[in-house]
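Peer 1: From the sequence below, what's the structure:
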Amino acid sequence: MALQEIGIKSKRYDLQSFGFKNSIINWNLDSTVLTEKTIELNQGVLNDTGALCVNTGKFTGRSPKDKFIVKDSITENTVDWGDVNIPISYDTYSSLKSKMIASLEGTEIWGRNCYAGADPLYKLNVTVINTTPWANLFCGNLFINPSNKELEEFEKGWLILQIPTFEAVPEIDGTRSPNFTIVNFTEKVILIGGTAYTGEMKKGIFSVLNFILPHEHQVLPMHCSANEGREGDVSLFFGLSGTGKTTLSADATRSLIGDDEHGWAEKSIFNFEGGCYAKAIDLSAEKEPEIYGAIRPGALLENIAFFPNTNSVNFADKSITENTRVAYPISYIPNAKVPSIGNTPKNIFFLTCDAFGILPPISKLTKQQAMYHFISGYTAKVAGTEIGVKEPQTTFSACFGRVFLPLHPTKYAELLGEKLEKHPEVNVWLINTGWTGGKYGEGKRMSLKYTRAMINAAIHGELDNVNYIADPIFGVLKPETCPNVPTEVLKPRSTWSDGEAYDRQALALAQLFVNNFKQYEDQASKEILSAAPKTSI
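Peer 2: Below is the predicted model:
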C-alpha cells in the first residue's frame, strides 16, 4: 500500500523523502482521539478522574549509559566526550535508522509537528513519529503545539523516531544494549529504540537545546523551574532530586512559567516546553494541589497502580517504580503563564539538601561563587533514597543536570557569569533544605516553613539591607537576620551542640567540593577557581 496520511499535517514536511513508505500516519490528533485509540488497542485504561494510565514496560526511567551522539564534523571538536556523551559512528547510526524505518512498513503510526521554546526567536521545530498513540499524546502534552495555520507553514526541523519494540543487536549494531538513544546533530535526528519510557524524548530535545542555544545563540539553557510575581519579577529554582525544587517553586501568589527546562536569552526567560512531567509518587491534593488537579482527561499517568478492584490511583504504591509520572499541558495549572515567557530573573535559587548539616539555610553568592556552585551542583543522598545507601553520600551533578550537557560544564558556567556580569541586579542564593543542628541521624531536617520564609524574604527584597557575614570556609554571605526566621537558625554552627565537630565536618565537606572540582580545573577560569572553599582554617 502507498503511504497514507491522516489528519492535519504540514504541507512542507515530506516523510516519504526520509524513507517512510507503505504505512498509515495519523498526524496531530488531539488528546481525546489519542486516548480513545490507546484504550481501543488495549494499551491503557482510564482512572476515576479521566486520565489515561499506561505502563512503559521494562524501562520506567531513562538509560543514560545507552545514549549516544554521532561523532562528525559538527560534534567532533565541540562535544565534551566521555561517560556522559558517548560517541557513535555515522555508519552505525545510518544502519539502525534504515532498519527502524523498514520495520514500520505496513504499520499504523502517529506523527506530530510541534516545537520547543516559547520564545519565537529561539523555537526549535520538532517532528515526532511514534508507534503508540499514548507516546504521541505525551509529546502533545510536553512540547508546544502549533496552531492549524502554523502547521500548514511548518518547516522541517528535528525528527524524533521512537520505536519501543525495535531492539538493536549489540554485537551487530554497535550499541551497548538492545535499547538505545542516538542523537545526530548533522541530520537533526534522534533515534529511540527498545524503550517506551517517554522521558527519553523530552530529554533528548533538552540535550539538543543544550548544544544549540549556547553554541549558536549565547542563550543559557537551564535545568530549573521558573515563576513570576505580580510585578513581573522572575525567580529561578535549580535543584537535584529531593531538594524541593517543585515544592518551593509552586506558589499560588506567583505565575508558573515552567517546572523543568528554560532558556535565558538577551531579553527573556522562556520555557522550552508546553507542559509538565511531574513525579506522582505520594502525590496528594493536600501536598501538591495543582499537580493533583491536573490529573484529568488529556493527562497521561505512567506506571501507577490502582487500589484493588477500583480505578482509583494508589499514589503511594511503588510496586512498579518510584518514578511514577504524570504528563499534562501547562494550561492545566491554574496559575500558569501562557505563553511561558518572562523577564530577566531577579532572583536565582540553588537548592541543596545538605545531609551533613553544614551549609547555611540561606546565603548570598558572589558571581564567582555562583559559577562555582553552578558547576558543582551539590546535594546529598540519604539513607532510603537508593539501595545500599546507609549514610549520607555526596552527589555532584554539574549545572544541576550533568547528563544533559553536550558541552563542557564550564561553557555553561561562563555563560552564566556573563549574564550575571551584564545584570548585576540579579541575586543568586544558595538554599539548604537539608539538615541543621547536626548531620543526618543527629540533627533535624530544615523546617519547610522557615525555608519558604527565607525565599519569600529574598523575593520581596527584605534581605537587601540586612547585615551579612562571610562563612569562614565556604565564603558565602550569611544574613544575620531574616523576617519570620529565628536568628539562631541562620547560623548553622550555633545549631550544633559541638562547635568543633561542626568545624571538622565543614572542612570534610569542603574537601569533597574540591575533590569533585578537580575534573573541571583544566578548563575553569581563575575567576571560578577563586570561589573554591577552604580546606583548612
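
Peer 1: From now on I want contacts and neighbour counts done on CA atoms only, so please keep to that.
Peer 2: OK.

Peer 1: and the biggest helix by length in the chain, how far out from the chain's middle?
Peer 2: The longest helix of the chain (DSSP state H) is helix 499-517. Centre-to-centre, helix 499-517 and its host chain are 29 Å apart (C-alpha atoms, centre = their mean, to the nearest Å).

Peer 1: Likewise for stretch 22-29?
Peer 2: How far stretch 22-29 lies from its chain's middle: 30 Å, per C-alpha atoms, centre = their mean.

Peer 1: What of stretch 279-299?
Peer 2: With C-alpha atoms, centre = their mean, you get 18 Å for stretch 279-299.

Peer 1: can you give me the helices in the stretch 151-300 of the chain?
Peer 2: 170-173, 199-212, 245-249, 289-293 (DSSP state H, counting those that start in this stretch).

Peer 1: What is the third one packed up against?
Peer 2: Counting contacts by 3 or more C-alpha pairs under 8 Å, 6 or more residues apart in numbering; DSSP states H and E, the secondary-structure elements packed against helix 245-249 are strand 220-228, strand 234-239.

Peer 1: Name the residues of that helix that are buried.
Peer 2: For helix 245-249, burial by neighbour count (16 or more other C-alpha atoms under 10 Å) applies to 245-246, 249.

Peer 1: again with stretch 43-53
Peer 2: Buried residues in stretch 43-53 (16+ other C-alpha under 10 Å): 43-47, 50-53.

Peer 1: residues making contact with that stretch?
Peer 2: Residues outside stretch 43-53 that contact it (C-alpha atoms under 8 Å, 6 or more residues apart in numbering): 35, 38-39, 54-55, 295-304, 311-313.

Peer 1: Second input sequence below; structure requested for side-by-side comparison:
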Amino acid sequence: MSTVSFDSALNHLLEQRQAEFDLPVPRLVERALARDEGVLTKAGAFAATTGAYTGRSPKDKFIVAEPSTRETIDWGTVNQSVDRDVFSALYRKVLHYLGQQDSLFVFHGYAGKDKDYRLPLKVVNEYAWHNFFARQLFVRPEADEHPAEEDGFTIVSAPGFKADPQVDGTRSETFVHISFEEKIILIGGTEYAGEMKKSIFSVMNYLLPAREVLPMHCSANTGKEGDVALFFGLSGTGKTTLSADPNRFLIGDDEHGWSENGIFNIEGGCYAKCIQLSEEKEPDIYNAIRFGAVLENVVIDDKTRLPDYDDTYYTENTRAAYPLEHIDNTLPQGKAGHPDTIIFLTADAFGVLPPISKLTKEQAMYHFLSGYTSKLAGTERGITEPEATFSSCFGAPFLPRHASVYAEMLGEKIDAHNSSVFLVNTGWAGGDYNVSDRIDLAHTRAMVQAALEGELNRVETVVDPVFGLHVPTRCPGVPDHVLQQRETWNDLEEYEQKAKELANKFHSNFERFTNVPAHIRHAGPN
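Peer 2: Okay, the predicted model is just below:
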C-alpha cells in the first residue's frame, strides 16, 4: 500500500462515513454524552473510564521497520520493530472496522507551539471523548490556520477494534504502531487516551533532533524578568509541584523542544495525575478540572457528581486532561528564551544524595543519561516500597533514537547558552525511607528558588566524596547542616554503606552506554 493509497483510503472513508470535523468543545461534549461515553461532574468536567487498560501498553508499541529509519532507530525492548506488511494489513482492517461505525470524529491541530518547528496533526477517533481529549492536549489552530495534512502525522484510533495476535501478528489485542514513512500512528484495542499523547511525543523525539532541536520530557516556566527554567524528573519527584510557582509563568508541564529560538511547548494542554488531588495541595490543577477538562478513571459519585480523587477503584493512575488556559499563571504563547537554569529532580529513597548540588556539563550529561530516581510505592502496580530506577533522559519509553543523541545535544546547548544545571533530591534525609522522613518541601522550594535566582552560583561548594557532586555550603532559608546529607545521619557507617550501594547502582546502569566518551562516564560517582 503506497503513501497515496494510505491517505486516499482514509480520506475516502471519512467522506463516506460523513465524519464530524473539528467540532468545538461543547459539541464534542454533547456528542460524547449522547453516545453514553461518560458523564459530567458537578464542575462540568467530562469523566470517562477506559476499561481494562488504565495506562500505556509499552509492550504493544512497535515502530514499522522501514528503509529510511533502519539505521537511526535504537531498536530493542523499547523500540520494537514490526514488519511493514503486518502494519499495512492491520491498517486495512482498522479502516474496514471504522467504516462500520455510526460516526467518526476528526481533529486538525499541531504538536509544537513554535511555528518554525511544529508538526501538523490529523486525529481520527472512534470515540467523541477521545477527539475531545486530543483537541485539549494538542495545539489548537488559530482561526485563520489550516494544518497542512501532507506535511504532518495522522493518528487513527480505534479502541473497539481488538487484534487477533495469531492472525494480525501483534503481541496482544492492543497495538500502537508508528510508521515514519507513512506518517501514521495506528492505535487499537485500548481506550486509554494517553496513548495518543505519548505516541506523538515519540514522533517528535525522532523528528526534532534532525532539525537540531532537543526534545525534552520536562516542565518549563519563566520568571517576570524573562529568565527560563526547565524541570526534569520522573513520577513522584515533584516536577509538577515545583514548576507550578505562583511567582513564575508556566510554559508547559511535560513536553518541550529547545531550538535556536529558545524553549517551546510541544502541547497545548496538561495531563495531570489526580490521585489524592486536593484543592489545598494543588489548587491550580484542582480548579482546572472544570468544563473543558477530561477525567480518566476517576470515581464519580452517582448522586452528587463529585469526583473522589482518593478512590483507586479503577486505578491509581487517574488522570485529568485540560487546556493550558485553565491555569491562571501560564505563558499564552507557549515559548520563551533559552534556559538559564536546568533542574534534575530525583527522589532518592537511600537518603544519601545531597538535597541540592551544582553539576558540571559532564555531570549534567551523565545524570541526564542516568535519569535516576526511586520508584515510589503506588506509582506502578506491584511497587510496595521504593526501589531504584533509571530512565534515560528522564523519558526512556519515548526515545526512538539512542539516548546519547539527546545527551550530546543537551551538552552542546548548555555550552552555547551557559545554562546552570542542578541536581535536586526531593527524597529522604537522615536515613533511608525506612527510618527517616522526606526532605522538607519548604527547604526544597527555598533551594530551587535560590538556584533560579542565581544565588547558588555565588556560594562556596564542597565536593561530595562519593558522588563527586558540588554541594553548596549555604542557601537562604535552609539550615547549613541540611545541605550536607552525611551530617543528617546518626550512623555514619550506615551512611557510607548506603552511599556506596547507590553508587554501584549508577555504575551498573551506565555500563550499557558503551559508546559514551570516557569524560562523561567518569563524571558519575567515584
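
Peer 1: Send over the TM-score of the superposed chains.
Peer 2: The TM-score (TM-score structural alignment, normalised by the length of the second structure) is 0.96; 519 aligned residues with a C-alpha RMSD of 1.5 Å.

Peer 1: rewinding a little: any chance of the buried residues of stretch 43-53 of the first structure in TSV with distance to Met201 of the first structure and secondary structure as columns?
Peer 2: Shown next, in TSV, are those (distance: C-alpha to C-alpha, whole Å; DSSP: H, G, I helix; E, B strand; the rest coil):
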residue	distance to Met201 of the first structure	secondary structure
Gln43	19	coil
Gly44	20	coil
Val45	22	strand
Leu46	23	strand
Asn47	25	coil
Gly50	24	coil
Ala51	21	coil
Leu52	19	strand
Cys53	19	strand
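
Peer 1: Quick check: the farthest pair among those?
Peer 2: Farthest-apart pair in the buried residues of stretch 43-53 of the first structure is Gln43 and Gly50; separation 15.4 Å (C-alpha to C-alpha).

Peer 1: which one of the helices and strands packed on helix 245-249 of the first structure lies closest to Gln523 of the first structure?
Peer 2: Closest among these, using C-alpha to C-alpha: strand 220-228, at 18.3 Å.

Peer 1: Where does the closest one end up in the second structure?
Peer 2: Under TM-score structural alignment, the match for strand 220-228 of the first structure in the second structure covers residues 214-222.

Peer 1: Next: stretch 473-480 of the first structure.
Peer 2: Aligned using TM-score structural alignment, stretch 473-480 of the first structure spans residues 466-473 in the second structure.

Peer 1: End to end on the matching stretch, go ahead and measure it.
Peer 2: 17 Å (C-alpha to C-alpha, to the nearest Å).

Peer 1: And for stretch 131-148 of the second structure?
Peer 2: Per C-alpha to C-alpha, the first residue of stretch 131-148 of the second structure is 19 Å away from its last.

Peer 1: which of the residues in that stretch are buried?
Peer 2: Buried, per 16+ other C-alpha under 10 Å, within stretch 131-148 of the second structure: 131-140, 147.

Peer 1: Not counting it itself, show me its contacts.
Peer 2: Stretch 131-148 of the second structure has contacts (C-alpha under 8 Å, 6+ apart) with 25, 28-29, 105-113, 120-121, 123-125, 193, 196-197, 266-271, 292-294, 321-323.

Peer 1: Nearest to Gly401 of the first structure, out of the helices and strands packed on helix 245-249 of the first structure?
Peer 2: strand 220-228 (6.2 Å).

Peer 1: Output the contacting helices and strands for the closest one.
Peer 2: Applying 3+ C-alpha pairs under 8 Å, 6+ apart, we find strand 220-228 of the first structure packed against helix 199-212, strand 234-239, helix 245-249, strand 255-258, strand 261-264, helix 409-422.

Peer 1: picking up where we left off before, what's next to the match of stretch 473-480 of the first structure, contact-wise?
Peer 2: Contact partners of stretch 466-473 of the second structure, identified using C-alpha under 8 Å, 6+ apart, comprise 353-354, 356-359, 456, 459-464, 480, 483-484, 499-500, 503, 523-526.

Peer 1: The match of strand 220-228 of the first structure against the first structure, how far on average?
Peer 2: Average distance, stretch 214-222 of the second structure versus aligned residues of the first structure after superposition (mean C-alpha distance after the TM-score superposition for the first structure): 0.4 Å.
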